[in-house]
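Asks: Pasting the sequence and the predicted coordinates here, then a few questions.
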Amino acid sequence: MAQKSAEYWRERFLALEEQNNRSAAEAVKETVAAFNQALAQAEKELNAWYNRFAQNNEISLPEAKKWLAAKELKELRWDVEEYIRYGQENALNHQWMKELENASAKFHISRLEALKIRIQQSVEQAYQKQTDQLQQLLADQYTEDYYHTVYEIQKGLGAGWNIGQIDQRRLDLILSRPWTADGLTFSDRIWNSKTQLLDNVFKGLTQMCLLGEDPKKAIDRLAAQMNVSKKQAGRLIMTESAYIGSKAQQDCFNDLEVEWFEIIATLDFKTSEICRRMDGEVARMSDYQIGVTAPPFHPWCRSCTCPWFADDEPGMRAARGVDGKTYYVPADMTYQEWYEKQVEEGFEEFKLFPEEKKLIYKGYEEGLLLDLDGSVIFKTSGTESQVRVPKEYLNKAEGKIFTHSHPSDYPPSDTDVYRMYQYKMSEVRAVTTEGVYRVVNTGKWKKEFDSAEEFRLFYYEIGAELIEQYGEKIEQGLISIGEAEKIVQDSVLKELSERLGFVYEFTER
């Protein structure tokens, strides 16, 4: 089949980018609606509060700081209990839930504090909706962009091969990894924006009481502050959407061994100067750096990338299926037909060997050295956290599969990976109740190690940055220690696979 022209690739991938922009724009509309609803509720609470406690059309700070009367406190507790129920059903952040629980147990709450609680509940709801919506948008977009990129490339080349499904752990890793220079994730930015808004709102309420202002001034201030937050939310959604689209294409291009990429800008009167300059630039995939050599280059960026193939070379190898087969992709094949054939069928190809299935619910680590056909060469049992293999069997492990149970449900350890490297195993697997972790030896290691200690130092250097990042999330109550450890270990293996050249994946049960 003749090689497709550069213009073909530009058109196909620009169309994908336009679809992403439409999806992100819809998300922005929904987020703006949530903020408008929060503003309306806050205005309602402020007016009701003012009408109840104001004297001579104003309320002083001493009056605002008076305790609620018994009846008023009872009414607030009813509201707080309702807020707590809402929070439990909609997973509001842990810190605010704790504050609500503390408020429900207090015997004395000031009038001003009661108003702040009611307004903060509206703000918390709006930001939680933004967080949930953006999380879902990015997860869906990464998956769809990855598969559509594979589809477009296979269709353009006229050859296809089965690929596996993207598992939840891979998505969690990508979404939790910061990509900007300040080291903040999208959830960090939402948290900071919410904190800043609440600080400004609360200062404005105190100022209203101190100066004896009309509530309309406080409401106008609140609306202006909320408007800033809405714009920040819209910018965040569009920019994170652009990032995740670029990340999906980067991962897909690397997985398909595309060697070069081209930058495509959406050219109209709104196109930025940097995107105009970068449009049409071609670079190696090894130089793909989001925000520097690949989009997004700025907030609201609409540029994207496409594969670039030189006229005299194919640009990638086609035979990438698990079974080694290559498939023809008809020009009229729809995306859904392609997905069912190449993704769903490809996913079903990996299965545990019969003896491995017995490892799933083991309460201790049990190891099996297997031939490629699944026959057992050696079997050994260990403790809850480790299993030892005699040297005589490790010396026979070249080209074989070492599989073992992980009752902790954690990914393979640094020892597992180094063992595969040292003894030239074909693959190492960790079988858990949730699924199977696989570390596959490609035989093309990008770095050599003289000892297990040298490898361990390399491993922990990568992990140190992640441990610090998740330590802050643990302190904030956003994640448990166990969840953090598992994500860090998973993240390190993902990073190692890219730096060293082995394949790392997780297949859910």
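Replies: Nice, I can see it. Please read all numbers here as calculations on a predicted model, not as lab measurements.
Asks: make it CA atoms for all contacts and neighbour counts henceforth
Replies: OK.
Asks: Can you tell me the closest non-neighbouring residue to residue 488?
Replies: residue 466 (6.1 Å; Cα to Cα, 6 or more residues apart in numbering).
Asks: which residues in the stretch 101-250 of the chain form strands?
Replies: 159-160 (DSSP state E, counting those that start in this stretch).
Asks: picking up where we left off before, what packs against the helix or strand containing the residue nearest to residue 488?
Replies: Here residue 466 sits within helix 452-475, counting by DSSP states H and E. Packing partners of helix 452-475 (3 or more Cα pairs under 8 Å, 6 or more residues apart in numbering; DSSP states H and E): helix 414-422, helix 481-500.
Asks: The structure to be compared is supplied as follows:
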Amino acid sequence: MTYWEDRAKEIIDEESKSDYEIAQEIQRIVDEMNEDIEDEINRFYARYAIKEGISFIEAKKKIDAVDVQMFQQKAKQYVENKDFSDKANAELRAYNTKMYVSREKLLQAQLGLIVTYAFAQIEQSMYNYMESAYYRALEQQAGILGETLQVSINDVKTIIFTPFKGHKWSTRLWSDMDVVRRHVQKTTRHVLLRGRHPYEFVKDLRKDTGSTSYNARMLLLTETARVQTLASKRHMLDQHGEDAEYEFVAKMDERTSKTCRSMNGKVFKVKDMIPGVNAPPMHVWCRSAVVPYVGNWRDKFFAERKGKYNLSKFTE
């Protein structure tokens, strides 16, 4: 095994540890979202429920202006207290401008705001993680060859938001949010207005949002692999030119995919590096890596100098 292959395996192990930490962060946000939804539903139920549950008439009653004001203030604080993306802020601000005429509609809005806020946090965490992953990739490549780093923040943003397979990761994330938000609001209405206890809804919610956490982690780790591949490509081209080569190094264990196993050890031109084609990610959850390919420099060194030097005159 070459030095470069050893270094690639170290990089893969380092990234696995970082991936675990961000996965825990995403799960924390989703768990907090579930708890907030549960609290909101329980408050609603305790306030308006009768023996048979929440009656249709009670749910349709006009809401108190104070309730609306408190809710809109909460939405405003979410926007002011966090440096979210333009998309996230637009989604959150929408709750300040809508009119709510019934208790049912206000509850749906409250739950929708909780979901939106959670996804805004997930988006922010994902961006921050991909940004740090970009810098880690540059440091790893520079560390391999003992080079210095020159980084433009615009380059980082461009790579992070480059579409992969026709879509931006942030667009995929907000599409998932729409699905979760609609599901939460629809299920809440069915549960509460049919006399069922909120516990039944919460139990189903935690089951459904398990896929939310899974999908977010899958999206993040796949996109992070893409970001790091493009960071490595840019660095190799800048430092070594278009004739530079790289080696595909797979994480070899019992879970290694057939695709990555077949790619392991193959060498390509850096200028031809394309994520999903001949570089990570080759599939979701892909944790393969790329490293500079130097080849056997000793053979090349002596081959280029063969016949140029006569050592006989130095012999005794």
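Replies: Received the coordinates, thanks. All values derive from a computational prediction rather than experimental measurement.
Asks: Would you mind reporting the TM-score between them?
Replies: Here the TM-score for the pair of chains, by TM-score structural alignment, normalised by the length of the second structure, is 0.86; 294 aligned residues with a Cα RMSD of 2.0 Å.
Asks: neighbours around the counterpart of residue 136 of the second structure in the first structure, how many?
Replies: For residue 136 of the second structure, the aligned position in the first structure is residue 144, judged by TM-score structural alignment. Close neighbours of residue 144 of the first structure, defined as other Cα atoms under 10 Å, add up to 16.
Asks: and residue 144 of the first structure, how far is that from residue 151 of the first structure?
Replies: 10 Å (Cα to Cα, to the nearest Å).
Asks: what does residue 91 of the second structure align to in the first structure?
Replies: Under TM-score structural alignment, residue 91 of the second structure pairs with residue 96 in the first structure.
Asks: Looking for the alignment partner of residue 29 of the first structure in the second structure.
Replies: Aligned counterpart of residue 29 of the first structure in the second structure: residue 24 (TM-score structural alignment).
Asks: and the equivalent of residue 8 of the first structure over in the second structure, how many neighbours?
Replies: By TM-score structural alignment, residue 8 of the first structure lines up with residue 3 in the second structure. Residue 3 of the second structure has 8 neighbours, counted by other Cα under 10 Å.
Asks: any idea how far residue 3 of the second structure is from residue 11 of the second structure?
Replies: Here the criterion is Cα to Cα. By it, residue 3 of the second structure lies 12 Å from residue 11 of the second structure.
Asks: Please apply the same query to residue 272 of the second structure.
Replies: For residue 272 of the second structure, the distance to residue 11 of the second structure equals 22 Å [Cα to Cα].
Asks: Ok, residue 178 of the second structure next?
Replies: According to Cα to Cα, residue 178 of the second structure and residue 11 of the second structure sit 36 Å apart.
Asks: The two: which has the busier surroundings?
Replies: Neighbour totals were compared for residue 178 of the second structure and residue 11, and residue 11 leads with 20 against 15 (other Cα under 10 Å).
Asks: How many residues are close by the residue nearest to the more buried one when sequence neighbours are not counted?
Replies: Distances taken as Cα to Cα, 6+ apart put residue 140 closest to residue 11 of the second structure, at 7.3 Å, once the chain neighbours are dropped. Neighbour count for residue 140 of the second structure, taken as other Cα under 10 Å: 18.
Asks: Next: residue 229 of the second structure.
Replies: 27.
Asks: Counterpart of it over in the first structure?
Replies: In the first structure, residue 229 of the second structure lines up with residue 246, judged by TM-score structural alignment.
Asks: Please name the residues that touch that match.
Replies: Applying Cα atoms under 8 Å, 6 or more residues apart in numbering, we find residue 246 of the first structure in contact with 290, 294-296, 304-305.
Asks: ditto for residue 37 of the second structure
Replies: 111, 114.
Asks: Same check on the one 5 residues further on?
Replies: With contacts defined as Cα under 8 Å, 6+ apart, residue 42 of the second structure is in contact with residue 198.
Asks: if I look at the match of residue 29 of the first structure, how far off is residue 128 of the second structure?
Replies: Residue 24 of the second structure is 15 Å from residue 128 of the second structure, where distance means Cα to Cα.
Asks: Next: residue 118 of the second structure.
Replies: For residue 118 of the second structure relative to residue 128 of the second structure (Cα to Cα), the value is 15 Å.
Asks: the more surrounded of those two?
Replies: Using other Cα under 10 Å as the criterion, residue 118 of the second structure and residue 128 rank with residue 118 on top: 20 against 12.
Asks: how about that one, what's its match in the first structure?
Replies: Match for residue 118 of the second structure (TM-score structural alignment): residue 126.
Asks: residues contacting its match?
Replies: Residues in contact with residue 126 of the first structure, defined by Cα under 8 Å, 6+ apart, are 31, 34-35, 37-38.
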